[in-house]
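Chemist: sequence and predicted structure are below.
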Amino acid sequence: MKFETLAIHGGEEITGPHKPVVQPITLSTTFEHHEGSLIYSRANNPNRMALEKLLAELEMGKAAAAFSSGNAAGMAVFQALPLGSHIVAPSDMYHGLKKQLVELFKDRLEVTFTDLSDPENLEKALQPNTELLWIETPSNPMLKISDIKVLSSMAKDNDVRVVCDNTFATPVFQNPLKLGADLVMHSATKYFGGHSDVLGGALVTKEVDDFWQEVVNVQQTGGAVLSPFDCYMLIRSIKTLAYRMKGHAEHAGQIASFLDQHEKVERVFYPGLTGHPNHGVAKSQMTGFGGILSFLVKGNPDDADKLISNLKYYTNATSLGGVESLIERRAAVEGPDTKTPQNLIRVSVGLEHLDDLLEDLDQGLQTIS
């Protein structure tokens, strides 16, 4: 079954005599005891079962776990690690998960942040107690590309488990489990949801092993599970995922090329540009380059803010992956400890008409000195 067909038909678990085309929402928190029955909605629910089955199939894994947010999904992995474990993570790791490791797990886990776009840095960062390699590619917000296959091979040689954050690429464009990763993580809020109205997260595993069972234990006992309604909404949104991603990527590629040649832009970060330092790696492991790009304005943070304030079709807001275009000066959001350049702007390119998006950016750039 092709991806587009699976996305439409794979998430419907139809039961009952009336055979609805779309699986209804099961709001009941408890279930009558009988052989094979569910017990309690925190442990399992028909809508979550359908979503998890669909996500596992889309990522070509054996099982999936849906969470109430992407941060909850990432935290479940960290909570499943033995006390004192060492983690290697990217230096520009998504700041929400990085904040967890630096603040919430500071007395429980050790972590080394390094630039994983250069595999040699992994070799330097490995320690005797390293248990986990966390890959994020493309990365947020610098759009760095890490070689999943090479890094996974190095990790396996050292008995290190590999998790890959696949939020930006989605399984439409990248399949980390096929490249050597053990688990895939998603902020389902982003492209899976696709309309900026669902909060969720997910993990998909290559094998149902002891570590995965511990992750599921964290999910079900800890209770940060996705609600039946949000599961329903995600299944509904995923039906159009492949077509949305193709549109996002097409628009992002055109806008990246436009910005790359603009006199008021210092640099563009987008893996689809041939000038990207790891364009070759991206091309080898991705079938499309996604809908996110970042760029440096020639000027200071005030110039970047002025550009953003003069746009009509780009909403100045956090998050990404929706049908509408979003834009923000990322360092202003990440806080005083950010290493993101102050004049960097991240764009989640939407599905508005490309001409409108290009014209809007051009007029906005003309307003800065």
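Modeler: Perfect, thanks for sending it. Residues are numbered from 1 along each chain as shown.

Chemist: for the rest of this, base every contact and every neighbour count on C-alpha atoms.
Modeler: Noted.

Chemist: tell me the helices and strands packed up against the helix or strand harbouring residue 254.
Modeler: Assigned by DSSP states H and E, residue 254 falls within helix 241-260. Judged by 3 or more C-alpha pairs under 8 Å, 6 or more residues apart in numbering; DSSP states H and E, helix 241-260 is in contact with helix 3-9, helix 170-173, strand 265-269, strand 292-297, helix 354-366.

Chemist: got another, please set it beside the one above:
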Amino acid sequence: MNLDNKYKKNTLLIHGGQVGNNPEKALNPPIFQTSTFVFDSIEDVAKVMNFESDDYVYTRGNNPTLRLFENKMAVLEEGVGSVAFASGMAAVSSVLFSLLKPGDEVIGNSTLYGSTYNVIKNLLPQYGVKSKLIDLTNLELLENSISENTKVIYFETPSNPNLNIIDIKGVCEIAKEKNIKVVVDNTFATPYFQRPLLLGADVVVHSATKYISGHGDVVGGVAIAKKLDYVHKLKFDYMCEFGGVMSPFNAWLLLRGLKTLGVRMREHEKNALLLAKYLEKHPKVKNVYYPGLPSFKGHNIAKSQMEGFGGIIAFEVEGGLEAAKKVVNGVKLMKLAVSLGDCETLIELPAAMTHLGYPTEKLKEFGLTESMIRISVGLEDIEDIIEDIENALR
């Protein structure tokens, strides 16, 4: 029985995307840890190759475990289909290459994850694709920046690491008038808190490594879209040919992670809001960036397009870079690490770690500073998290 149109999101996190019972009536789906599938006859081969059959050929093209993960992500984001990738950046780069050709232009938000910034700013221009990075919170600036060659608008919301909130619906309304595709990185919010396709976006991408996994033991990515022909193009012309295939074991781990996504996101958000409120009142902290704070610039837009504010906060301390270094070096419970979305609380200096590719002299232009600290707030007791940062600030 297909449950996808019947139940709400917490139920779909556990049951969505699955039709019928698992093999041998197992409660959990098996891992189809195989590279190759066999055929009964050459006639069966022809049916599969012509998409007249749902059978499998080779895991780089499809696999039952991968298919279940892709189906579930499509259900959660309310798309028609999705494509799993070996990493978040495999998803991001494949989507961009699939939508752009030499002579085209992509407009990206000025604040992006460091590797995404490098792809848009430095890699795509080597293939004849022009790029502009602008402040997409300014819709008037966006309208004035679009050229006849603009084919894609790409952004994260909330953005990494300063949590800027971009009006998805507003951007999409501008884009649709000019037949421009909109791609949204939904990693920070997850489909539990935000569904960009319902607000007009064409493609949603995730680093599944983060909250979808939730346990720091998987690297993966996924892209979800509204049109089935595009999903097929992305899978067979780009994922398969570039070779960024997810392993069946990683897909199985992500399916396991999705079961608890709702519970985890609610707790991440609860802890993040309490920590943000604490930091906002601390005399040694000068700026706190968290969409759940009424003082945050994008708070009202976040309330209108999100069902929760997420588990990431950023802040700056008095004393600049040296003071920030003392804070991240001074924590004991938190772990100094890249990545986010794990059960453990992770702390980092983006300009020295995840966003190292940004030129230092232009950090302010991109909404960053050398001393900005990012915390992925984990699931520990909030009293322990606050005590840890309090000791480090002291």
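Modeler: Structure received. Not measured: the values here are computed from a predicted model.

Chemist: returning to that earlier point: so which of the helices and strands packed on helix 241-260 of the first structure is nearest residue 307 of the first structure?
Modeler: helix 354-366 (5.1 Å; C-alpha to C-alpha).

Chemist: quick one: contacts of the closest one?
Modeler: Around helix 354-366 of the first structure, the neighbours that count as contacts under C-alpha atoms under 8 Å, 6 or more residues apart in numbering are 251, 255, 258, 264, 307, 308, 310, 311, 312, 313, 314.

Chemist: ok, the closest residue to the fifth one other than its chain neighbours to residue 296 of the first structure distance?
Modeler: I take that to be residue 307 of the first structure. Leaving aside its sequence neighbours, residue 307 of the first structure sits nearest to residue 364 (C-alpha to C-alpha, 6 or more residues apart in numbering; 5.1 Å). Separation of residue 364 of the first structure from residue 296 of the first structure (C-alpha to C-alpha, to the nearest Å) stands at 14 Å.

Chemist: can you check residue 112 of the first structure too?
Modeler: From residue 112 of the first structure to residue 296 of the first structure the distance is 27 Å (C-alpha to C-alpha).

Chemist: map residue 226 of the first structure across to the second structure for me.
Modeler: Under the alignment (TM-score structural alignment), residue 226 of the first structure pairs with residue 246 of the second structure.

Chemist: quick one: map residue 332 of the second structure onto the first structure.
Modeler: Aligned counterpart of residue 332 of the second structure in the first structure: residue 312 (TM-score structural alignment).

Chemist: an error on my part: the question was meant for residue 114 of the second structure.
Modeler: Residue 114 of the second structure maps onto residue 95 in the first structure, by TM-score structural alignment.

Chemist: that match: neighbour count?
Modeler: 16 (other C-alpha atoms under 10 Å).

Chemist: please name the residues that touch it.
Modeler: Shown in contact with residue 95 of the first structure (C-alpha under 8 Å, 6+ apart): residue 334.

Chemist: circling back: Throw the helices and strands packed on helix 241-260 of the first structure into TSV and include mean neighbour count and distance to residue 139 of the first structure, thanks.
Modeler: Shown next, in TSV, are those (neighbours: other C-alpha atoms under 10 Å; distance: least, C-alpha to C-alpha, whole Å):
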stretch	mean neighbour count	distance to residue 139 of the first structure
helix 3-9	16	24
helix 170-173	22	13
strand 265-269	20	10
strand 292-297	25	10
helix 354-366	16	23
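
Chemist: with distance to residue 66 of the first structure added, can I get those in TSV?
Modeler: TSV is the format used below for these (distance: least, C-alpha to C-alpha, whole Å):
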stretch	distance to residue 66 of the first structure
helix 3-9	16
helix 170-173	15
strand 265-269	31
strand 292-297	24
helix 354-366	34
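
Chemist: out of those, which gets nearest to residue 77 of the first structure?
Modeler: helix 170-173 (19.2 Å).

Chemist: average offset between the closest one and the second structure?
Modeler: Compared with the second structure after fitting, helix 170-173 of the first structure deviates on average by 0.6 Å (mean C-alpha distance after the TM-score superposition for the first structure).

Chemist: that helix aligns to what range in the second structure?
Modeler: Using TM-score structural alignment, helix 170-173 of the first structure lines up with residues 190-193 of the second structure.
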